[in-house]
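Asker: Just to be clear, the model below is a prediction. Sequence and coordinates:
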Amino acid sequence: MNYTTQMDAAKKGIITRQMELVAQKERMEVTRLRDLIAEGKVVIPANKHHTSLAPEGVGAGLRTKINVNLGVSKDCCDLDLELEKARKAIDLKAEAIMDLSCYGKTQEFRRKLIDFSPAMIGTVPMYDAVGMLDKELKDITADEFFQVVERHAQDGVDFMTIHCGINRATAERIKRNKRLTHIVSRGGSLLFAWMELNQRENPFYEQYDRLLDLCEQYDVTISLGDACRPGCIQDATDASQIEELITLGELTKRAWERNVQVMIEGPGHMALNEIAGNMMLEKRLCHGAPFYVLGPLVTDVAPGYDHITSAIGGAIAAANGADFLCYVTPAEHLRLPDLEDMKEGIIASRIAAHAADIAKGIPGAREWDNAMSAARADVNFPKMIELAIDPEKARRYRESSAPEAEDTCTMCGKMCPMKNMKKLMNGEDLCIK
């Protein structure tokens, strides 16, 4: 039986190779996974042209996934460095990489990335439009925007962030209800500017069916971008954000009618006490579609440490229903991240995702922690390092400060409670002088 997309296959009762692989990874019955895809509650972003892909699922009942942003800009245009970052991100078990390149040989970089990456690849075509077309923003036509989207789809991009939900009505609301940080979404601000400069409707909203045609043809998952996401905690959960979310819910249903897979993007910056409510609103207004969040960052005063502010918010968001975390690095708001920034961001996001998976009862999540606890009780440092989320750093710390006895560390020494309790429970004597 033929099918066009993973969702189309699921609705027809077909179990695809991608579904089988994801079900195995997730310890889920493949028929259950298929049903969740048919309902739109799980997506498997898998462009038909991405042949190196090791597919992953995003959504209800699955492990929380993380995404890594990279790509060149006019100020930092080292393609080799960005490819090195991509390889490192894959080594660190990131499930997705978003190429946010906006300058130079963007297609060359994108194709190289897709050729070797087993991680799913996402892009924001709006970023690429100005550079690729070499035109002023106001002079780009609607047809040219769609040409950029089609080129990304042909190259094998698995999911695209497209800001379809910011229309002229929402733009007017933003102007009437002043925000502290206005629009902080780069793609959203570009579309807002295009609409204002041309006094025309957002082409991705106005010609949404045309976008769905392309997504259906290549099985590209739409990540419905949140142009009105809050860029500071003061702007969170305001009228503009919620109005756009309602529109995204309507667009989700239209995509599902065409068997196009959908994710919803969310905040942003947000106080701790608003996170759970926002996750509930998204799931309700967008009919259970997978939710992809940037952070949320829970305070605005920690530049240089925003991988931590993001991990705090991300853990709470995922525990309350978010399915996909976009990493944030220590360089957020300051500069393009380097390799070490990227690593710190990935590890922080993976910790947040895993903490949420424990809270959500994802199969296998607690087993990892229990294995680490057993190694600690056994005072087995090699095993602890092997099980660490970042074995390299754990090993470096261990080797940097040698204890008197190998089965202790330099904090507790012979007073190590794990070592002493192990001896006592085995009926052995103690010598802690």
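Answerer: Here it is on my side, so go on. Residues are numbered from 1 along each chain as shown.

Asker: C-alpha from now on. contacts and neighbour counts both.
Answerer: OK.

Asker: Quick check: Met132 vs His152, distance?
Answerer: Relative to His152, Met132 is positioned 11 Å away (CA to CA, to the nearest Å).

Asker: now Ile264
Answerer: Distance of Ile264 to His152, computed by CA to CA: 20 Å.

Asker: The two - which one has more neighbours?
Answerer: Each of Ile264 and His152 has its neighbours counted (other CA atoms under 10 Å); Ile264 has more, 26 against 23.

Asker: Tell me the first helix or strand C-terminal of the helix or strand containing the more buried one.
Answerer: Using DSSP states H and E, Ile264 sits within strand 262-266. Downstream of strand 262-266, the first helix or strand assigned by DSSP H and E is helix 272-285.

Asker: Second structure for comparison follows:
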Amino acid sequence: MTARRSPADRSPAGRSPSDRSPADRSPARRSSARLSPSRLGPRDVLHVGSAGLRSRPVRVVLSALGIAIGIATMIAVVGISASSKAQLMRQLDQLGTNMLVATPGESMFSGEKVTLPESATGMVGRIEGVEDVGATGLIKESVRRSEKIPEDETGGISVQAATEGLLKTLRGSVASGRWLNAASGRYPAVVLGHVAAARLGIATPGSQVWIGGRYFTVTGILAPLPLAPEIERSALIGWEGAKKHLRFDGHPTSLYERSTDASVAQVRSLMAPTIDPKSPENVLITDPSTALRTKAATEGAFNGLLLGLGGIALLVGGVGVANTMIISVLERRYEIGLRRSMGATRGQIRIQFVTESLMLSALGGLAGIALGSAATGVYAAIGQMPWTVPLWAVGGGFGATLVIGTVAGLYPAVRAARLSPTLALHAA
């Protein structure tokens, strides 16, 4: 007697397995019935990746601190160098690169220092393209606050005669008081460079200083002159006043000229023959702006060393992130096993921990960029410089943190993905 099949023994379609068609029993049909793991969207990846960060905030802060220090060091080094260079270029733009200075050289035959002719200023002023001319003449006297101070205590300050057009040629300005003019230049009046005034302890005009056996009244104090540091350390007296009161011989020792930008090369080639037609080789022509350009070009020469130190700090921070992620894997074995048992694949576990490492490094990178930019801003404000942080430094620093985060999270992620679900749940 044959037993009848109950409805429960039949297939969902009401047919027994023996009644199914060959298409129903094919491998493709059976494989379509298997379960496939769901995919994680970007939002899901960020959610599971930030779960470990949200649950351990103190550890996150300490781990990100190493990354932040490394990035802050690199940003600050590049930013401070860029700010200093921008300040130098600003000074070059303001002061110009069209000034030349003529000074006496040494005779090729006697080896003695030659002198420039008294008419050198007028002759250079007649060269085509020259706009302004000024000159100084060194006087063998010392400047002191009073006659009671020994003569050998000069403080590194020189006494020089100066023409009226000198300040305009240098594109300088008077910080306080007035510059020498046709009237004051004939009397015992003196204008101090700002370094000379500081060394003499004079802050305002009206004081008197002792020069050549008599007192001279300070009528002005100059502002800084980056292109003429020798003027900053000088006590300047009018050309005629120096002849009258200090026995100045009238021969200039430095002749400054300003020309149009287009005629700088031509004027440079004509200055020496104009000043000394017989022996032009005895006249030295220099460009003061070369010093600033060289300084701007060499700005950041030690940046490589400092950036290397910042890179080491960044690597140490990366090791800290890797260590934090390994500890996190060990502490969260139960979570990993539970997720695997609920269908999470090894790839999803790897993505979770790599994402967590990336987010941890990114937080440190953002904090480092903020700290480095703030340090550059403070330095620029103190030095009265333009605040400059190159975008390539910010982008490169943040990119470095992402690379460090990826490398630091690979091993912990692989280790987490290899955990057996059953062993992880049993160990927990």
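Answerer: Great, that's in hand. Treat the numbers as computed from the prediction; the structure is a model and nothing was measured.

Asker: Got a TM-score for the two of them?
Answerer: TM-score for the superposed chains, counting by TM-score structural alignment, normalised by the length of the second structure: 0.25, backed by 173 aligned residues with a CA RMSD of 7.0 Å.

Asker: for the stretch 301-433 of the first structure, what spans make up the helices?
Answerer: Applying DSSP state H, counting those that start in this stretch to the stretch 301-433 of the first structure gives helices spanning 306-319, 339-360, 365-377, 381-387, 391-399, 417-425.

Asker: and the longest one, what does it pack onto?
Answerer: It stands for helix 339-360 of the first structure. Counting contacts by 3 or more CA pairs under 8 Å, 6 or more residues apart in numbering; DSSP states H and E, helix 339-360 of the first structure packs against strand 65-70, helix 79-91, helix 306-319, strand 324-326, helix 365-377.

Asker: Output the ones you listed in a markdown table, with mean neighbour count appended to each entry.
Answerer: Below are these laid out as a markdown table (neighbours: other CA atoms under 10 Å):
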| stretch | mean neighbour count |
| --- | --- |
| strand 65-70 | 24 |
| helix 79-91 | 17 |
| helix 306-319 | 27 |
| strand 324-326 | 28 |
| helix 365-377 | 15 |
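
Asker: Out of the helices of the stretch 301-433 of the first structure, which is closest to Glu82 of the first structure?
Answerer: helix 339-360 (8.9 Å; CA to CA).

Asker: before we move on, back to that, can I get the helices of the stretch 301-433 of the first structure in TSV with distance to Leu33 of the first structure?
Answerer: Compiled in TSV, the helices of the stretch 301-433 of the first structure are given as follows (distance: least, CA to CA, whole Å):
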stretch	distance to Leu33 of the first structure
helix 306-319	19
helix 339-360	17
helix 365-377	18
helix 381-387	29
helix 391-399	32
helix 417-425	42
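
Asker: And those helices: which comes nearest Leu191 of the first structure?
Answerer: Nearest of the helices of the stretch 301-433 of the first structure to Leu191 of the first structure, taken as CA to CA: helix 306-319 at 26.1 Å.

Asker: Who are the packing partners of the closest one?
Answerer: Helix 306-319 of the first structure packs on helix 272-285, strand 291-294, strand 324-326, helix 339-360, going by 3+ CA pairs under 8 Å, 6+ apart.

Asker: May I see the buried residues of the last one?
Answerer: Of the residues in helix 339-360 of the first structure, those with enough neighbours to count as buried (16 or more other CA atoms under 10 Å) are 341-360.

Asker: Need the distance between the two termini of stretch 69-80 of the first structure.
Answerer: With CA to CA as the measure, stretch 69-80 of the first structure spans 15 Å from end to end.

Asker: Leu138 of the second structure: which element?
Answerer: In the assignment (DSSP H and E), Leu138 of the second structure maps to strand 130-139.

Asker: Buried residues, that strand. List them.
Answerer: Those would be Val130, Asp132, Val133, Gly134, Ala135, Thr136, Gly137, Leu138, Ile139, for strand 130-139 of the second structure by 16+ other CA under 10 Å.

Asker: which is the next helix or strand following it?
Answerer: Assigned by DSSP H and E, the successor of strand 130-139 of the second structure is strand 143-144.

Asker: just to revisit the earlier point, now do the strand holding Leu138 of the second structure: which elements does it pack against?
Answerer: Packing partners of strand 130-139 of the second structure (3+ CA pairs under 8 Å, 6+ apart): helix 120-125, strand 158-162, helix 166-170, strand 254-259.

Asker: quick one, which of those is nearest to Ala28 of the second structure?
Answerer: Across those, closest to Ala28 of the second structure is strand 254-259 (CA to CA), at 89.7 Å.

Asker: which other residues reach the closest one?
Answerer: Here strand 254-259 of the second structure makes contact (CA atoms under 8 Å, 6 or more residues apart in numbering) with 98-104, 120-121, 124-125, 129-137, 166, 169-170, 267.

Asker: got the angle between it and strand 130-139?
Answerer: Interaxial angle, strand 254-259 of the second structure versus strand 130-139 (axes from the mean of the first three to the mean of the last three CA atoms, to 10 degrees): 170 degrees.
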